[in-house]
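Peer 1: Need a 3D model of the sequence below.
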Amino acid sequence: MRLLLRSVVGKRELSQKGKLSIYQSIFVSILTYGKPGCPSGWIGFGSSCYFFSRESKSWDEARKFCRTREADLLAINSTDEKTFLVAFSNIPVWIGLTDKVQEGTWKWVDGSPLTLKFWEENQPDNGGGSIRYGEEDCAEIRETSGSWNDIKCETSMRWICEKEVKNKNTCSSI
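Peer 2: Modelled structure (predicted):
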């Protein structure tokens, strides 16, 4: 199944608009939606389940939403995971990356340090020092490129929650 997803995602990357066609979206959804071990409404990939919000909240409110569902804002641990997430998102969304604790030291919400980096060019820039932008201590993933941008945590946008599959033996990797 991993090969099938890569094939579909590869087509997505080659598409002129950078978005999956409706047929590709349905195909990928059939492969991933409702995996055993993931709650209803969540999408399984590898050993994680993902929830893609349909409403907008601040970074803190989005994190609270995830935590009440025994999840957290997502932490991107591989290029494959990033590619998968971008295939399902057509707008910028919150990810679980922040430098709130110490400016310039980006960490995932689980406390792990940032090792893979997909920052957009000249990012993070903490608003470029502009009063207009203020402190930019939270990260979003861009919809087409999958690159990251730092942005004010108070900004209202959609988000993605991530949690481990309950029974890893029942959720095959794609």
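
Peer 1: C-alpha only now, for contacts and for neighbours.
Peer 2: Will do.

Peer 1: buried set for the longest helix seen in the chain?
Peer 2: When the chain is scanned for its longest helix (criterion: DSSP state H), the result is helix 2-14. Neighbour-count burial for helix 2-14, counted by 16 or more other Cα atoms under 10 Å, picks out 5-6, 8-9, 11-13.

Peer 1: Tell me the one of those nearest residue 69?
Peer 2: Distances from residue 69 to these, taken as Cα to Cα, are shortest for residue 5 (27.1 Å).

Peer 1: That closest one reaches residue 26, doesn't it?
Peer 2: No - contact between residue 5 and residue 26 fails when scored by Cα atoms under 8 Å: they sit 11.8 Å apart.

Peer 1: Surely residue 94 is in a strand?
Peer 2: Yes - judged by DSSP: H, G, I helix; E, B strand; the rest coil, residue 94 forms part of a strand.

Peer 1: And it, how far from residue 7?
Peer 2: Distance, residue 94 to residue 7, by Cα to Cα, to the nearest Å: 26 Å.

Peer 1: Check residue 165 too.
Peer 2: In this view, residue 165 and residue 7 are 24 Å apart by Cα to Cα.

Peer 1: please give me the structure for this one as well, since I'd like to look at both together:
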Amino acid sequence: MSRSRGDAVIGGGSPPASPGCLPGLCSNIWLWRCTTGILAVVIVVILCIHLAVNSSSGKGSSGSPPPEPCPADWLYHQRKCYYLSETEKDWDFSRSFCSSHNSSLTVIENEQELNFIMKITKQDPWIGLHKTGEEFHWVNGTPLDRNLLAVKGSGECAYIESDGVSSSGCSLTRGWVCKKTS
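Peer 2: Next comes the predicted model:
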């Protein structure tokens, strides 16, 4: 019995090879198609997981950028924001300015902060230290820790100098440094 190309194989065996196929390769074409389909599904799942992780951590390109820790023109240092004025005013104006920006004249909390303020400032700016009676207090009401710093001069309001903290009359005009939590 002779068969033509379109005849079905009865009783088992392999279907006839397609023209241009290597023997055995085309008979397993369904295996190649299934493998390719499975790989495509795996790649799509991996991409979806990658995009979900990146967008939830704020790194995705479609999300908005994370907010800046400090307002424009403020410096960020150790979870605090600092504003260095470019104009000069008296101590009371400086304190009011900082307050109107939800901050205060800088209260120096430790030696690292003192060193940072001394590095970034110029022109001897006001800080949040003033005399109450005979003692210096910070604008938040905390008394000055004399182990942290000593104030030179006999004035009522304090400012930063290149070599430490000094005091002068509060009506003199200087720049100032505001501070707030980021």
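
Peer 1: what's the TM-score here?
Peer 2: Overlay of the two chains. TM-score (TM-score structural alignment, normalised by the length of structure 1): 0.62; 115 aligned residues with a Cα RMSD of 1.5 Å.

Peer 1: ok so, going back, on contacts alone, who are the packing partners of the longest helix of structure 1?
Peer 2: Secondary-structure packing of helix 2-14 of structure 1 (3 or more Cα pairs under 8 Å, 6 or more residues apart in numbering; DSSP states H and E): helix 22-32, helix 79-88.

Peer 1: closest one to residue 99 of structure 1 among the ones you listed?
Peer 2: Per Cα to Cα, nearest to residue 99 of structure 1 of those: helix 79-88, 20.1 Å.

Peer 1: what inclination does that closest one have with respect to helix 2-14?
Peer 2: Helix 79-88 of structure 1 and helix 2-14 are oriented at 60 degrees to each other (axes from the mean of the first three to the mean of the last three Cα atoms, to 10 degrees).

Peer 1: what range in structure 2 does helix 79-88 of structure 1 sit on?
Peer 2: Mapped onto structure 2 using TM-score structural alignment, helix 79-88 of structure 1 covers residues 111-120.

Peer 1: which residues are contacting that stretch?
Peer 2: 108, 148, 160-164 (Cα atoms under 8 Å, 6 or more residues apart in numbering).

Peer 1: Aligned to residue 70 of structure 2, what sits in structure 1?
Peer 2: Aligned counterpart of residue 70 of structure 2 in structure 1: residue 38 (TM-score structural alignment).

Peer 1: ok, its match touching residue 45?
Peer 2: No - the pair residue 38 of structure 1 and residue 45 does not pass the contact test of Cα under 8 Å, sitting 9.7 Å apart.

Peer 1: Adding neighbour count, write the contacts of stretch 111-120 of structure 2 out as a markdown table.
Peer 2: As requested, the contacts of stretch 111-120 of structure 2 are exported to a markdown table (neighbours: other Cα atoms under 10 Å):
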| residue | neighbour count |
| --- | --- |
| 108 | 21 |
| 148 | 11 |
| 160 | 22 |
| 161 | 17 |
| 162 | 13 |
| 163 | 8 |
| 164 | 15 |
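
Peer 1: Out of these, which sit inside strands?
Peer 2: Assigned to strands by DSSP state E, the following of the contacts of stretch 111-120 of structure 2 qualify: 160-161, 164.

Peer 1: Out of those, which comes closest to residue 50 of structure 2?
Peer 2: Nearest to residue 50 of structure 2 out of these is residue 160 (Cα to Cα; 50.3 Å).
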